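Peer 1: Just the structure for this:
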Amino acid sequence: MTENVDVVLIGGGIMSATLGTLLHQLQPDWKIVAFERLSDVAQESSNAWNNAGTGHAALCELNYMPQQGSAPLDPAKAISINEQFQQSRQFWSSLVEKGVLDAPSTFINATPHMTFVRGEKDVAYLRKRYEVLREQPLFAGIEYSEDSRVINKWAPLLMQKRRKGEPFAATRVPSGTDVDFGALTHQLFDHLTASGVDLRLNHEVRGLKKQKDGDWLVKYRTTIGRTPNQIKARFVFVGAGGWALKLLQSSGIPEIEGYGVFPIGGQFLKTTNPKVVAQHQAKVYSQASVGAPPMSVPHLDTRVVDGEASLMFGPFATFSPKFLKQGSMLDIVTQVRPHNLWPMLRVAFANPDLITYLVSELVKNHRKKVDNLRTFMPGAEDEDWTLIDAGQRAQVMKKDAKKGGILQFGTEVVSSADGSIAGLLGASPGASTAVPIMLQLLQKCFPEQFPGWEAELRSLIPTFGESLNADAEAAARSTAETAEALGINA
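Peer 2: Prediction:
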């Protein structure tokens, strides 16, 4: 007899963990089953070493506020990203207070966010960006300097052996964060399983089929023994990283037509040399290379994983046809359908700079990669740094009325018209904005239940439905309260 449940979550990453936690808080009587094809959760993109651990709040990331010709800089996107991260901070704070999450230092640590640029053009841009953002309540406390002595105090490694006479500038926001999304995911799933949610590891979902009664038949098998089985669910969430596309395609929903994904892997240089690590306490971002995708923006980061501090620099792009680190070499081919072939071809034709960038990255040896690091850290020594493989990112390709097809950087929820199934495609800022993304999903997929959930949601996320940046007092109060609850700077 086929098992019946309320919700099936596919994928053991931060997205499924966040949605499962929200649903359990809002509807504790619902039966939830989560499937993960690997032997543990948080082994793909949510793993601490498969991402940069940045709490994305647009404090240092220039691609959220690009210069568009001679037009004035528009802070709207940066404000939006910051607003979203504030919701994540509030939700995590509530879960710490409820005992759902462990001590905050196990998953989040205060780490100043900096931007560092060189050359007159980029210095002028960063100065304008600072002047615009300093007026925004959510960016209160942002600092700017072109003085090597000041920047040396903020991040000494940036200034050591720096060539004299070179124009440079930096901004700094002390309230930035480093987040271990792997630890966060584990803690959320630990609480869910302790509360009755059924987490099935080593279980791979193979197909999704809509039934006449409106439920979804989820076909799966064990990865050990290959034993097939099936389960019925009223709602299905596909949070399987790059494989989300393949599973949504198998569902047959028309909303997935025209979508494809382009896999881009990454690597980071890492050091645990205590003498080097002790001299850098920040996440420092700069400008992406010409033709490089936004996700390739170079940054030198403090990381705190399992209580141990290290530094990472990158990312360096790699290429694999796999949609996941532990995916299939045929992924990039088996995604092709008549409805997405043309959009994907248009993306290929329209992005020759991306192809050139990928090729240039693939031919870099270790010394060339450390040479890239030396633009940030002139005194970097080759032997201090080792190369680690990061996660696979499946960038969204989709049809476009004007261009035929576009490559989209960011995340996107794709759901059926009746809201009975939804999946997440794309990458950064991803994990940092898991909470607002899942709130939008709840609102869209559960329109009947959502009004009854709003009071509980506001207890978990006090400013839900409000604009913090529009109220300076509220913004200051919220950031101070979550900083105290999470043990980070305000």
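
Peer 1: use CA for all of it now, contacts and neighbours both
Peer 2: Will do.

Peer 1: Name the nearest residue to the most centrally placed residue in the chain, sequence neighbours excluded.
Peer 2: Most central in the chain under Cα atoms, centre = their mean is G430, positioned 2.7 Å from the mean C-alpha point. Nearest non-adjacent residue to G430, counting by Cα to Cα, 6 or more residues apart in numbering: T411, 6.2 Å away.

Peer 1: now that neighbour: how far from H280?
Peer 2: Between T411 and H280 the computed distance is 31 Å (Cα to Cα, to the nearest Å).

Peer 1: you'd agree the residue nearest to G430 is up against S428?
Peer 2: Yes: when contacts are counted by Cα atoms under 8 Å, T411 is listed as touching S428 (6.7 Å).

Peer 1: Show me which of those two is the more surrounded one.
Peer 2: Residue environment comparison for T411 versus S428 gives the larger neighbour count to T411, 20 against 16, counting by other Cα atoms under 10 Å.

Peer 1: Which residues are in contact with the more buried one?
Peer 2: V396, L424, L425, G426, A427, S428, P429, G430 (Cα atoms under 8 Å, 6 or more residues apart in numbering).

Peer 1: Wait, the last one touches G410, no?
Peer 2: Yes: counting by Cα under 8 Å, a contact exists between G430 and G410, whose distance comes to 7.2 Å.

Peer 1: Out of the contacts of T411, which sit inside strands?
Peer 2: Where those overlap with strands, as defined by DSSP state E, the overlap consists of V396, L424, L425, G426.

Peer 1: The residue lying closest to I421 once chain neighbours are set aside: neighbouring residues, count only.
Peer 2: When the adjacent residues along the chain are set aside, I421 lies closest to V236, with 4.7 Å between them (Cα to Cα, 6+ apart). Counted with other Cα under 10 Å, residues neighbouring V236 total 26.

Peer 1: this one next, for a side-by-side:
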Amino acid sequence: MSDRQTKTDVILIGAGIMSATLGTLLKELIPDWNITVFEKLASPGEESSNEWNNAGTGHSALCELNYTVEKPDGSIDISKAVKINEQFQVSRQFWSYLVNSNLIRNPQDFIRPLPHLSLVQGEKNVSFLKKRFEALSNNPLFKGMEYSEDPRKLMEWIPLIMNGRVSNEPIAATKIDSGTDVNFGALTRMLFDHLKRKDVDIHFKHNVDDIKRNRDGLWELKVRNLDSGTVERHTAKFVFIGGGGGSLPLLQKSGIPEGKHIGGFPVSGLFMVCKNPDVIEQHHAKVYGKAKVGAPPMSVPHLDTRYIDNKKSLLFGPFAGFSPKFLKTGSMFDLLGSVKPDNVLTMLAAGAKNVPLTKYLIQQVMLSKEQRMEELREFIPNAKSEDWDIVVAGQRVQVIKDTPTGGKGTLQFGTEVICAADGSIAALLGASPGASTAVSVMLDLMKRCFPQHINEWEPKIKEMIPSYGISLLEHPELIREIDFSTAQTLGLHSELALV
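Peer 2: All right, here's what the predicted structure looks like:
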């Protein structure tokens, strides 16, 4: 064991997209701060941020039906869709700033234009989609969205899905060309390459075993070198826990009151991956359907064109699964170990409330490949089993907490930042829309954790993100300007370029 101790300004735990984004923002705002990163795996972006462990969708609510809810009076609530779209615009602006400043290069290596479609069948679902289209299409953030119930038009948009379809059920789709495919693994690696050039101290194969507050107010981390087995102590004024599913156990070890009464429930994912180049070439879009009754929101079925290692791929899923691990590389005892005296009642309440979800997950785990192929054939009627393989995607830990509206043991499906009252430590929990909104989430974290600096940082933040602090909906001219400029820089499709 080593007694070596080091002191730094900021420690980032986990080398995923969130730590990469926060580290990059901080280095632009206060270049002289010392930043240290600890990652237990051998390279950045290997867990949730890895391109094989997420859907690769630039989540901007263009096609994701779970972000628009039908209210009891039949109207469509688009408030969540608007919020997520605005957050993605923030990410686009920041990525454009990095490219224009030559801090990262070749944006096509991590982001590409790709149409986003929503596809539904059945009278009730067609009615919902039409109302959703009418609610969104007049909004400048969703300009360019098209709607059709005409099979001939749908054959133009999605030939692979329409070919061989014999159902007499009504079918409808919306399409918008300004969607994106994002390789968050590639982006994470690019950002960490940039941080390394900025002298950020990055340690791979280093696991944070423990974390505690010292009497001097600094946070002390017990860090183990996984190659040598040596243990070191590192202290910092500020700590960000961005370890994906591994964040909850470290938040609990910190002992902050804000981390009490919070639990986590792990859900794993599987994707079908096409290995027939002829089939892959017949599809060019991300097509999202509607989640089945009883299925969690992150199980919305979708057929995705993806670009991985600059190669076109085709994925279908996700199929939900269950493992007690909080990370793909985690331990079978992660779930059990996360149950503490302060959250045991919350966890038990969640179990009682979510019997249908548990039943759904068991059913999903028991599916054979041929049963999964039958679900795929709802999208691609002529799909052949020999053209598709199964790949295990990432683990997502859904937050469980007590809420005023949901009561004790409410399962949350979003992204959540837990901060200490004094802002000295913060942890990111939850999942989708996650990576797509990383910049917005990290800006909010900085506002909460560094309130004393925000005013002096604001001019630089506005240089990086022109819409910072502004509601885009109230400034349609700014939407046009941002859409056009970021599309040019990142090589994307702009619906507003000629407006």
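
Peer 1: What's T193 of the first structure aligned with over in the second structure?
Peer 2: Per TM-score structural alignment, the equivalent position to T193 of the first structure in the second structure is K196.

Peer 1: Can I take it that that match is in a strand?
Peer 2: No: when the secondary structure is assigned by DSSP: H, G, I helix; E, B strand; the rest coil, K196 of the second structure falls in helix instead of a strand.

Peer 1: which residue sits closest to it, ignoring its sequence neighbours?
Peer 2: In space, not counting the residues next to it along the chain, K196 of the second structure is nearest to I202; the distance is 7.2 Å by Cα to Cα, 6+ apart.

Peer 1: Where does stretch 343-355 of the first structure end up in the second structure?
Peer 2: Using TM-score structural alignment, stretch 343-355 of the first structure corresponds to residues 346-358 of the second structure.

Peer 1: thinking again about what came up before, for the contacts of T411 of the first structure, which one is nearest V150 of the first structure?
Peer 2: Using Cα to Cα, the shortest approach to V150 of the first structure within those belongs to P429, at 29.6 Å.

Peer 1: could you check the distance from that closest one over to K246 of the first structure?
Peer 2: 22 Å.

Peer 1: try V290 of the first structure
Peer 2: When Cα to Cα is applied, the distance between V290 of the first structure and K246 of the first structure equals 32 Å.

Peer 1: Kindly report the same for G327 of the first structure.
Peer 2: When distance is defined by Cα to Cα, G327 of the first structure is 12 Å away from K246 of the first structure.

Peer 1: So the two - more neighbours on which side?
Peer 2: Here G327 of the first structure and K246 are set side by side on neighbour count (other Cα under 10 Å), and the busier one is K246, at 21 against 14.

Peer 1: what's the alignment partner in the second structure of the more buried one in contact with, if anything?
Peer 2: For K246 of the first structure, the aligned residue in the second structure is P249 (criterion: TM-score structural alignment). Counting by Cα under 8 Å, 6+ apart, P249 of the second structure makes contact with S338.

Peer 1: How far away from the center of its chain is the host helix or strand of P249 of the second structure?
Peer 2: Secondary structure here is read from DSSP states H and E; on that basis P249 of the second structure sits in helix 247-254. Taking Cα atoms, centre = their mean, to the nearest Å, the mean C-alpha location of helix 247-254 of the second structure is offset from the chain mean by 20 Å.

Peer 1: what do you get for stretch 73-86 of the first structure?
Peer 2: The gap between the average C-alpha position of stretch 73-86 of the first structure and the chain average comes to 15 Å, counting by Cα atoms, centre = their mean.

Peer 1: the helices in the stretch 151-300 of the first structure, which residues?
Peer 2: Remark: helices assigned in the stretch 151-300 of the first structure by DSSP state H, counting those that start in this stretch are 156-159, 181-194, 243-251, 274-277.

Peer 1: what's the mean deviation for the longest one versus the second structure?
Peer 2: This means helix 181-194 of the first structure. Plainly put, helix 181-194 of the first structure ends up 0.3 Å away from its match in the second structure on average once the two are laid over each other (mean Cα distance after the TM-score superposition for the first structure).

Peer 1: Check which residues of that helix are buried.
Peer 2: Neighbour-count burial for helix 181-194 of the first structure, counted by 16 or more other Cα atoms under 10 Å, picks out F181, G182, A183, L184, T185, H186, Q187, L188, F189, D190, H191, L192.

Peer 1: Need the counterpart of the fourth one in the second structure.
Peer 2: To tie it back to what came earlier, the one meant is L184 of the first structure. Taking TM-score structural alignment, the alignment pairs L184 of the first structure with L187 from the second structure.

Peer 1: Mind putting the helices of the stretch 151-300 of the first structure into a markdown table with distance to M15 of the first structure?
Peer 2: Below are the helices of the stretch 151-300 of the first structure laid out as a markdown table (distance: least, Cα to Cα, whole Å):
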| stretch | distance to M15 of the first structure |
| --- | --- |
| helix 156-159 | 35 |
| helix 181-194 | 9 |
| helix 243-251 | 12 |
| helix 274-277 | 31 |
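
Peer 1: if we can go back for a sec, in the second structure, what sits opposite the residue nearest to the centre of the first structure in the alignment?
Peer 2: Following TM-score structural alignment, the counterpart assigned to G430 of the first structure within the second structure is G434.

Peer 1: Check the gap between its match and G16 of the second structure for me.
Peer 2: Taken as Cα to Cα, the span from G434 of the second structure to G16 of the second structure is 11 Å.

Peer 1: Give the intersection of the neighbour lists for these two.
Peer 2: Contacts common to G434 of the second structure and G16, judged by Cα under 8 Å, 6+ apart, are absent.

Peer 1: and stretch 92-102 of the second structure, which stretch of the first structure?
Peer 2: Mapped onto the first structure using TM-score structural alignment, stretch 92-102 of the second structure spans residues 89-99.

Peer 1: distance between the matching stretch and the chain's centre?
Peer 2: Distance of stretch 89-99 of the first structure from the chain centroid (Cα atoms, centre = their mean) equals 20 Å.

Peer 1: so where do the strands sit in the stretch 251-400 of the second structure?
Peer 2: Assigned by DSSP state E, counting those that start in this stretch, the strands in the stretch 251-400 of the second structure fall at 262-274, 286-288, 302-308, 311-321, 388-403.

Peer 1: which residue numbers in the second structure go with stretch 467-485 of the first structure?
Peer 2: Stretch 467-485 of the first structure lines up with residues 471-489 of the second structure when matched by TM-score structural alignment.
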